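**Q** build me a model:
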Amino acid sequence: MYGFFEDPYRVLKLSYVLLIGGLSALVIGAVLAYGYDAYLSLPSLVMAHALTILGPTAIKLGYVMRLLSFNRLRPNPVTT
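**A** Prediction:
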């Protein structure tokens, strides 16, 4: 499993997937939870509110992974 995170380009791709997925989960959850709340059943409404929590969590994880991969891709300065 740790070998998956050794390649910074792969981590960068995964971070973009998390950022886009988190943003879409947040928007869909907010629209469903606050816009269509009268039309949803209680389990659907709970899931919509869960999306408004899980979306920003995915965004934060994707952003941290993006920062770490950019840090690993940065050229190392030559010290004398």
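**Q** rest of the way, CA atoms for contacts and neighbours
**A** Will do.
**Q** buried stuff in the longest helix anywhere in the chain?
**A** Ranked by residue count under DSSP state H, the longest helix found in the chain is helix 42-73. Buried positions in helix 42-73, judged by neighbour count with 16 or more other CA atoms under 10 Å: 45, 48-60, 62-63, 65-66, 68-69.
**Q** what is the burial count for Y39?
**A** Applying other CA atoms under 10 Å, we find 11 residues neighbouring Y39.
**Q** now show me the structure for the sequence below, then we'll compare the two:
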Amino acid sequence: MSDLFGCPVHVLRLSGYLLAVGTALLIVGVTAAYGFDRALSIPQQVLAHSGVILGPTLLKVGYVMRLLAQHNLRKLNGEVCCAIA
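**A** Okay, here's the model as predicted:
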């Protein structure tokens, strides 16, 4: 786990994935929860509304991780911090 968070490049890549998944989850959740609410059963509506909650959460976590990774990359001043294989 320390290999993943030890290198700002890896954190930057992970933050991009979190931002993409959070955006997709938010869009799908809002569309399902408010666009197709009459066609969904109660468990499906609960799942759609939880997407409306979890999507922005992933967006916020991904954004903060991106800011931290960019800050750490700026502190390294272009030095190689990790090997990518």
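**Q** report the central residue of the second structure.
**A** The residue lying closest to the centre of the second structure (CA atoms, centre = their mean) is L18, at 1.9 Å.
**Q** can you verify my assumption that that one contacts L58?
**A** Yes - shown here, L18 of the second structure and L58 form a contact pair, counting by CA atoms under 8 Å, at 5.9 Å.
**Q** related to what we said a few turns ago, corresponding residues in the first structure for the helix or strand in which the residue nearest to the centre of the second structure is found?
**A** Take DSSP states H and E as the rule and L18 of the second structure turns out to sit in helix 8-30. The aligned range for helix 8-30 of the second structure in the first structure is 8-30, by TM-score structural alignment.
**Q** mind reading off the mean deviation between the matching stretch and the second structure?
**A** By mean CA distance after the TM-score superposition for the first structure, the fitted stretch 8-30 of the first structure averages 0.4 Å away from its aligned residues in the second structure.
**Q** what secondary structure does R38 of the second structure sit in?
**A** Classification of R38 of the second structure using DSSP: H, G, I helix; E, B strand; the rest coil returns coil.
**Q** measure it to Q45 of the second structure for me?
**A** According to CA to CA, to the nearest Å, R38 of the second structure stands 9 Å off from Q45 of the second structure.
**Q** right, I'll call it a day here.
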